[in-house]
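In: how does the following fold in three dimensions:
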Amino acid sequence: MAWRGLAAEFLQVPAVTRAYTAACVLTTAAVQLELLSPFQLYFNPHLVFRKFQVWRLLTNFLFFGPLGFSFFFNMLFVFRYCRMLEEGSFRGRTADFVFMFLFGGVLMILLGLLGSLFFLGQALTAMLVYVWSRRSPQVRVNFFGLLTFQAPFLPWALMGFSMLLGNSILVDLLGIAVGHIYYFLEDVFPNQPGGKRLLLTPGFLKLLLDAPEEDPNYLPLPEEQPGPLQQ
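Out: Modelled structure (predicted):
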């Protein structure tokens, strides 16, 4: 019964958060069970573009290392802040949310080429946290019961904690940089004099993922009134 309740609760989670979290957990489980090897998952431009192993463009975002504290720490932040974004500023805008993932992923891969980064899931987590924190500047965050601060400081606290776990801060800095680029293009530049939205979600994504919008000018036909009874 407990598993059924947990499954039912998980199905209440928004679709993108549910899909990404499940993909990360299943990928890690497959590596743990030796069904897959990290060498089959990491980003390698030579294998992607010369050997056409295009799945690496996706799988490098799904593996956070072996089961352990670092993995559960990352999953906690992925699930929490991805869900809060999807239920908050992206509510009813699934296509825009998926497009943010695509934009961030492509930019991280391009910038990751410069730093020879092999797994970018942690950078994607940092991007999600950064975008949420900038859109929730007045929220106070309790960081594991140790520190309390305003939301915009959260990405930097996360980076510092990641350093304590022995991770490279380069990955976190990449995620913060990409998150800032997205935030600037989506939330800041369009509100500047002469600014406009540059990140336009493709129509096919809206068609696939968003519910069709109702026409505000549509007027339903009046219901037919019953005619007089014939004698």
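In: C-alpha only now, for contacts and for neighbours.
Out: Fine.
In: this protein: strands as residue ranges?
Out: For the chain, applying DSSP state E gives strands covering 140-143, 147-150.
In: tell me the most buried of the ones you listed?
Out: Stretch with highest mean neighbour count among the strands of the chain: strand 140-143 (a mean of 14; mean count of other Cα atoms under 10 Å).
In: so what does it touch, helix or strand wise?
Out: Packing contacts for strand 140-143, counted by 3 or more Cα pairs under 8 Å, 6 or more residues apart in numbering; DSSP states H and E, involve strand 147-150.
In: could you also give me the structure for this next sequence, so I can compare it with the first?
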Amino acid sequence: MPGGSADWLCSVRGGAGNEQLELITPFQLYFNPELIFKHFQVWRLITNYLFFGPVGFNFLFNMIFLYRYCRMLEEGSFRGRTADFVFMFLFGGLLMTLFGLFVNLVFLGQAFTIMLVYVWSRRNPYVRMNFFGLLIFQAPFLPWVLMGFSLLLGNSIIVDLLGIAVGHIYFFLEDIFPNQPGGRRLLKTPSLLKAVFDTPEDDPNYNPLPEERPGGFAWGEGQRLGG
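Out: Here you go, the predicted structure:
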């Protein structure tokens, strides 16, 4: 997985823009607090999560993991809870951005992917994983295996540690602390997000009138044989 440090950004200076579509360069996207707050380039708060390096193994690796674990979370523990899912994105992104002010990171997309992997792995602790046919382990070890793999590729593990830290903070506040004696749920999805993303629940007391069917035939209704 590609690193997110400023050293990596300097290594692509002068070449990244010409190797791709030549529309934009990483220097227009990376996280820079001075450009954001002093020059009002606020788009960098979002675009730094969208760049995963030039197309190659690292890029495909990130895309596969991002898609896979985002989908499994949405269809699993967040099924029917789209607003809560979006709120996790916003909370994780905000926390990473705050941490990004104090560490030398310019792209946070990989950290966000690791956060999703961490949350999924902690919510599915008994799933057995097979990593490239070489390692078999329980799901909670997956983020650490990915960090070790990233280290073997020569990348900085700071990005992975940031994703693990933010994922653990979310998991602790959402799944652990509310179930402790005296604990309560501190992360509450804003009503605005629920109104936008969640469909209203059906009223159990609502009794709709029977629909008029063409020709007066009771479509879909069967009769017991011999009745």
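In: rewinding a little: make TSV from the strands of structure 1 and add distance to Leu208 of structure 1 to it.
Out: TSV is the format used below for the strands of structure 1 (distance: least, Cα to Cα, whole Å):
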stretch	distance to Leu208 of structure 1
strand 140-143	35
strand 147-150	37
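In: nearest to Leu6 of structure 1, of the ones you listed?
Out: strand 140-143 (25.3 Å; Cα to Cα).
In: thinking in terms of the whole chain, how far from its middle is the closest one?
Out: Centroid separation for strand 140-143 of structure 1 versus its chain: 21 Å, with Cα atoms, centre = their mean, to the nearest Å.
In: and if you look at stretch 84-100 of structure 2?
Out: That offset, for stretch 84-100 of structure 2, works out to 9 Å (Cα atoms, centre = their mean).
In: and that stretch, which stretch of structure 1?
Out: Under TM-score structural alignment, the match for stretch 84-100 of structure 2 in structure 1 covers residues 96-112.
In: contacts for that stretch?
Out: 16, 57, 86, 90, 118, 120, 123-124, 127, 174-175, 178-179, 182, 201, 205-206 (Cα atoms under 8 Å, 6 or more residues apart in numbering).
In: over in structure 1, find the residue span stretch 163-176 of structure 2 aligns onto.
Out: Counting by TM-score structural alignment, stretch 163-176 of structure 2 sits on residues 175-188 of structure 1.
In: show me what counts as buried in the matching stretch.
Out: 175-183, 185-187 (16 or more other Cα atoms under 10 Å).
In: just the helices from structure 1, written as ranges.
Out: Along structure 1, counting by DSSP state H, helices occupy 2-11, 15-32, 45-49, 56-59, 69-87, 94-115, 121-135, 154-164, 169-183, 203-209.
In: and Glu223 of structure 1, which of the ones you listed is closest to it?
Out: With Cα to Cα as the yardstick, what comes closest out of these is helix 203-209 (31.1 Å).
In: where in structure 2 does that closest one fall?
Out: Taking TM-score structural alignment, helix 203-209 of structure 1 hits residues 191-197 over in structure 2.
In: how far does the matching stretch sit from its chain's centre?
Out: Taking mean C-alpha positions (Cα atoms, centre = their mean), stretch 191-197 of structure 2 and its chain are 19 Å apart.
In: superposed on structure 1, what's the mean shift for that stretch?
Out: When structure 1 is overlaid, stretch 191-197 of structure 2 sits 0.8 Å from its aligned residues on average, using mean Cα distance after the TM-score superposition for structure 1.
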